[in-house]
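J.: okay, sequence plus prediction incoming.
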Amino acid sequence: MNPGDEQGYDTDERYGGTGQTRTRLPGDEDTYDTARRSMRPSRSLITVVGVVVLLIAAIAFANQNTDAPTTPSDARGPATSPTSPTGTKPVDTQASGIPTGHPRTKQGAESAAANYAVALGSADMFGEERRSQILETIIVPSEVQRFRDSLDKAYSKPLFQNLGLREDGSSPDGLTFVSRTTPIGTTAAKYTDTKTTLSVWCSGLLGLAGETSINPVTSSWFTITMELHWVDGDWKIFTHSQKDGPAPVPGDERAATSEEIAKAVEGYGGLTYAR
């Protein structure tokens, strides 16, 4: 589905070029390599790649008042339930298949962050043309080219090969590629009607479903933090960072077969997130 100064560049970034964009690829030895330690060593590569791609999908893009009077913050319940329903209708417009036209309110920014996390963590990001459309829709215009340059390097042939995909990022015959991010909740650390910083707690799925797959679909948990700016009548991403967890203790459910996963992915569509 991840910082230096807003306008500066982080010289510590090892991948992804300039700006605040950080791309973690297989073999990047850092905290991401410790994710899902409980998995068998034979699956270590796909584990690393899985975390990497979910990170890439929400790549590190290179900060109070309350909502509008018609939607006061106390209407959402106590502070311990910051993402409780408000009764406000979801956005009803889209661009490139992504919800747009979020309200210029705190809850509007939270909805935008959730919807953008979904877009950045989708399988669509693996195709160059579709990826470009997504970035043009959700990124601050002045930052789009920087994001595009970094992501074009990140979504590379070696990465596709490690995931079992074709050189163009498409799925081999008989297999279903799964890359999904699901927001669990959002919270706004800082808010003004021009700039806001939010965090989105997410779960993610990544892998190939099918009888011949050697990279089965696995799950991960991570938190992404976005700085959104109000631009051209909507919230747009200016910066983005990501960290692992918090991850719950795995349950005792039987792992689904590849066929069951493929049918679920094909049969259940995504959601538009709104407060």
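T.: In hand now; what should we look at? Numbering: from 1, shown residues only.
J.: going forward, measure contacts between C-alpha atoms and count neighbours the same way
T.: Fine.
J.: what about Lys236, helix or strand, and which?
T.: Assigned by DSSP states H and E, Lys236 belongs to strand 234-244.
J.: now Gln94
T.: strand 93-95.
J.: packing partners of that strand?
T.: Under the contact criterion of 3 or more C-alpha pairs under 8 Å, 6 or more residues apart in numbering; DSSP states H and E, strand 93-95 touches strand 98-100.
J.: doesn't Thr137 belong to a helix?
T.: Yes: assessed with DSSP: H, G, I helix; E, B strand; the rest coil, Thr137 lies in a helix.
J.: and here is the other one:
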Amino acid sequence: MSQGDERGYGGNEPGGRTEDAYSTLGGTRQTRTRLPGGGEDGDGYGRRPTRNSRSLIMAVGVVVLLIAAIAFANQGGGDGSSGDNGKKPEAAGAGPTAATGTKPVQGKNGTIAAGFAHDEQGAQSAAANYAVALVSAEILQPDRRSELVPQIFVAERVSELEARFDQAYNKAFLDKVGLDEKGIAAPGMTYVSRTAPVGTKTTAYTDASATVEVWCTGVFGTAGVSSTNPVSNDWFTMTLALRWTGDDWKVDSFSQKDGPAPVHTDRTASDADEIAKAVEEYGGFTYAR
């Protein structure tokens, strides 16, 4: 599952996971990944594990909580103006599975990539990396969230979004998903929220703004023997309205919707210790178009 089902921060479009202005960018080539130091570590996301009905009901219950919190945070704000202004991108000559081969990013702003190219490829790379940050475990932690939001959003939206995130992920919400007021899981438990972009598509582009759709999969939940929110897999598409500001692409608004999702095959689920160990041992990627 993703952090929320109906998330869209600050657009004037109808709220919800399918329509709000805060969401992923399309092109005609496949997303490639670049490891952060040239190492060989990487994230692998398996198929949805088989569960008994009790675990499934508990997982669905937590998804509903996340949806409600995101919907609350998405109320009001923003004009979503960057979403549909500008030309529709034309299909490139290369096939949809070809990577661009251009260096994607010049540096990092904290833990998030920064310095994206001022072109469609740069916008897609930015959208992919911002999607990962927006559906991370750290976004639920107040201390980390105060660092991440200014790195992701345009400056004039930061204060508004910080307040809405704080309201959405308040203590009552964190209690319901098994986290303390600092967004930390109980001793012996590991909260997991790891997203992997599968591809990107540009739906609108100008030199000043871009709209990008990011198709994602990921693993979400709490790993632990007594967890009532078991780690499961989800597929979703995030649409991000980006603006070129301060010599970089930043998010003006985003939204999220379900799928496209493949058929899941039966597969024995890993135990909680194995999942927690994987999250601790396998580092994340910097994503590039």
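T.: That came through fine. Given the structure is predicted, the values throughout are model-derived calculations rather than measurements.
J.: quick one on the thing from earlier: residues of the strand holding Lys236 of structure 1 that come out buried?
T.: Across strand 234-244 of structure 1, burial judged by 16 or more other C-alpha atoms under 10 Å covers 234-242, 244.
J.: ditto for stretch 256-268 of structure 1
T.: Neighbour counts over stretch 256-268 of structure 1 (16+ other C-alpha under 10 Å) mark 258, 261-262, 265 as buried.
J.: widest-spaced pair of the residues you listed?
T.: Farthest pair in these (C-alpha to C-alpha) is Ser258 and Val265. Separation: 10.6 Å.
J.: can you give me the strands in the stretch 51-200 of structure 2?
T.: 105-109, 112-116, 190-205 (DSSP state E, counting those that start in this stretch).
J.: CSV for these, including mean neighbour count?
T.: Converted to CSV, these look like this (neighbours: other C-alpha atoms under 10 Å):
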stretch, mean neighbour count
strand 105-109, 13
strand 112-116, 21
strand 190-205, 24
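J.: can you redo the ones you listed as a markdown table with distance to Ala69 of structure 2?
T.: Shown next, in a markdown table, are the strands of the stretch 51-200 of structure 2 (distance: least, C-alpha to C-alpha, whole Å):
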| stretch | distance to Ala69 of structure 2 |
| --- | --- |
| strand 105-109 | 27 |
| strand 112-116 | 24 |
| strand 190-205 | 16 |
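J.: go through those strands and name the closest to Arg7 of structure 2.
T.: That would be, of the strands of the stretch 51-200 of structure 2 and by C-alpha to C-alpha, strand 190-205, which comes in at 15.5 Å.
J.: what's that closest one aligned against in structure 1?
T.: Counting by TM-score structural alignment, strand 190-205 of structure 2 pairs with residues 176-191 of structure 1.
J.: mean shift between the matching stretch and structure 2?
T.: With mean C-alpha distance after the TM-score superposition for structure 1, stretch 176-191 of structure 1 departs from structure 2 by a mean of 0.8 Å once superposed.
J.: quick one: contacts of the longest helix seen in structure 2?
T.: Secondary structure of structure 2 read by DSSP state H shows that its longest helix is helix 53-74. Contacts of helix 53-74 of structure 2 with the rest of the structure, by C-alpha atoms under 8 Å, 6 or more residues apart in numbering, involve 1-10, 15-16, 161, 164-165, 167-169, 173, 176-177, 221, 228-230, 232.
J.: any idea how far the aligned partner of Cys202 of structure 1 in structure 2 lies from Val132 of structure 2?
T.: In structure 2, Cys202 of structure 1 lines up with Cys216, judged by TM-score structural alignment. Distance, Cys216 of structure 2 to Val132 of structure 2, using C-alpha to C-alpha, to the nearest Å: 9 Å.
J.: can you check which residues contact both of those two?
T.: What both Cys216 of structure 2 and Val132 touch, as defined by C-alpha under 8 Å, 6+ apart, is the set 195-197.
J.: so which bit of structure 2 is the strand holding Gln94 of structure 1 matched to?
T.: Using TM-score structural alignment, strand 93-95 of structure 1 pairs with 107-109 in structure 2.
J.: how far apart are that stretch and its match in structure 1?
T.: Here the mean offset of stretch 107-109 of structure 2 against structure 1 after fitting is 1.0 Å, by mean C-alpha distance after the TM-score superposition for structure 1.
J.: chain center to that stretch: distance?
T.: Here stretch 107-109 of structure 2 shows a centroid-to-chain-centroid distance of 18 Å under the convention C-alpha atoms, centre = their mean, to the nearest Å.
J.: residues in contact with it?
T.: 113-115, 151.
J.: export those residues to a markdown table and tack on distance to Ala185 of structure 2?
T.: A markdown table is the format used below for the contacts of stretch 107-109 of structure 2 (distance: C-alpha to C-alpha, whole Å):
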| residue | distance to Ala185 of structure 2 |
| --- | --- |
| Ala113 | 27 |
| Ala114 | 30 |
| Gly115 | 33 |
| Gln151 | 25 |
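J.: which of those sits closest to Ser209 of structure 2?
T.: Gly115 (15.6 Å).
J.: related to what we said a few turns ago, any of the contacts of helix 53-74 of structure 2 buried? List them.
T.: Of the contacts of helix 53-74 of structure 2, these count as buried by 16+ other C-alpha under 10 Å: 1-10, 15-16, 161, 164-165, 167-169, 173, 177, 221, 228-230, 232.
J.: quick one: Ile70 of structure 2 from Ala223 of structure 2, how far?
T.: 22 Å.
J.: with Ala127 of structure 2 instead?
T.: Ala127 of structure 2 is 28 Å from Ala223 of structure 2, where distance means C-alpha to C-alpha.
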